[in-house]
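Asks: Curious how this folds, go ahead:
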Amino acid sequence: MFRIILGGVLTLGAAMSAAAQDHSAHAEHQAHGAHIEHADHGEHEGHAAHHKDHHTDKLVLAETGEAVENPFHPVRLLLSSEESMGEVTIYEFILPPKSPGSPPHTHSREDEYFYVLQGTLDILSDGSVKRISEGDFAALKRGNAHMFWNGSDTETQLLMMTTGASFEQFLESVSPRLAEAKPASPEAAGAVIGQLAAEHGIEISMEMMPAAAAPHYAPPPAE
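Replies: Here you go, the predicted structure:
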């Protein structure tokens, strides 16, 4: 917030006439009244804005909350961007053993945060693969390519948080867009998701897929 202080100081000469001094005093009285009125008006506007921005607390009990339709892995919405006044979205992600999480991608509109509740999480960060465990936290910032998956033999449960509302809108749109497009192959489905991601400022870069993650992203063998 920028604070702008408007004001001026006028110095009247000792030789100023009494009439001029009276006029100055009258103008000062009017300006003082206007300042009080402006301050009262500003206080009223601030109170109205506070009332407008007020939002209630939210408690989400274990195994409750809104399930998000998602083709990748189970997702539970804990706090929407609307409920946080557009500042953050919080999810619970469940990744089965040996399963993909996301392809390599770069955000331009949001930062992404992970906190591992159970199991382990493999991530691509700063060009190298890292494994984080229960109680570990990762802040994956916009402008940096990253990805995540579960390369372990046990289920992974984590909190995933993004700033702003754009990623939430993307995630909510994936399943409806795929249903509308009816892609005939995994490659076609990837193209649909890639286009949707680009609309939300997310660039997918499959060429950055690390060898350790690649087997979890391969299409299932033909029956």
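
Asks: alpha carbons only for contacts and neighbour counts from here, please
Replies: OK.

Asks: any idea how far E69 lies from W149?
Replies: 19 Å (C-alpha to C-alpha, to the nearest Å).

Asks: Can you give the distance from the lengthiest helix in the chain to the centre of its chain?
Replies: In the chain, taking DSSP state H as the definition, the longest helix is helix 18-53. The chain centroid and the centroid of helix 18-53 are separated by 40 Å under C-alpha atoms, centre = their mean, to the nearest Å.

Asks: structure for this one too, so we can compare:
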Amino acid sequence: MPDPAVSVVGPGDGETILLGTTRMRVLEDGSNTGHRLGLAESVLAPHTPGPPQHRHARHDEGFYIISGSVRFTVGDKDHDATAGTFVMVPPGAPHTFANVTDQQAVMLSILTPDLYMQYFRDLAEMLADDQAPSPQASLQVMSRYATEPATDFSQRAD
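Replies: Okay, here's the model as predicted:
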């Protein structure tokens, strides 16, 4: 039996996805892991708002902060995560994140399984014409990836 292929993504490699003021670099989209795992590096510009608070039904999502600070809102509680912090969000947990600081933040996002990686591509396509998608369009795309807004928690301004 031949050895399985090893995936190596160098510093300038990987697919880039632009999501407003966030630049995401896909390190593993699931194609090398049998779709068990997705991994992306995200660079959040200063004062980058996050997505509406939401829940995933079918995947875990982890975030490791490499530099800067990212505010995670889980339900009605804020957690300011600095470099070296890991945040693990299980299915069903309401969450969002934002960079509320004057400095850039960099984090790794780990998805298991990789279900949500295609969502980021779909969202980038929706944002490509420099217009925010309608709430209805956003909900439709989220629902394709077993995700729904956490409407029981109101959006808060930072």
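
Asks: Got a TM-score for the two of them?
Replies: The TM-score (TM-score structural alignment, normalised by the length of structure 2) is 0.87; 158 aligned residues with a C-alpha RMSD of 2.3 Å.

Asks: Show me the residue sitting in the middle of structure 1 in space.
Replies: T163 (1.7 Å; C-alpha atoms, centre = their mean).

Asks: The next helix or strand after the longest helix of structure 1 maps to which residues in structure 2?
Replies: Note on helix 18-53 of structure 1: by DSSP states H and E, the next helix or strand toward the C-terminus is strand 66-68. Strand 66-68 of structure 1 corresponds to residues 15-17 in structure 2, going by TM-score structural alignment.

Asks: Then stretch 144-156 of structure 1?
Replies: So stretch 144-156 of structure 1 sits over residues 93-105 in structure 2, by TM-score structural alignment.

Asks: Wait, V74 of structure 2 touches G92, no?
Replies: No: counting by C-alpha atoms under 8 Å, V74 of structure 2 sits too far from G92 to count as a contact (11.0 Å).

Asks: if we can go back for a sec, the match of strand 66-68 of structure 1 vs structure 1, mean deviation?
Replies: Comparison of stretch 15-17 of structure 2 with structure 1 after fitting gives an average deviation of 1.2 Å (mean C-alpha distance after the TM-score superposition for structure 1).

Asks: any idea how far that stretch is from the chain center?
Replies: The answer for stretch 15-17 of structure 2 is 13 Å, by C-alpha atoms, centre = their mean.

Asks: same question, stretch 63-74 of structure 1
Replies: Per C-alpha atoms, centre = their mean, the centroid offset for stretch 63-74 of structure 1 relative to its chain is 18 Å.

Asks: again with stretch 38-52 of structure 2
Replies: 6 Å.

Asks: okay, that stretch sits on what stretch of structure 1?
Replies: Going by TM-score structural alignment: stretch 38-52 of structure 2 matches residues 89-103.

Asks: Residues contacting that stretch, please?
Replies: For stretch 89-103 of structure 1, the surrounding residues in contact (C-alpha atoms under 8 Å, 6 or more residues apart in numbering) are 72-81, 147-165, 168, 204-206, 209, 213, 216-217.
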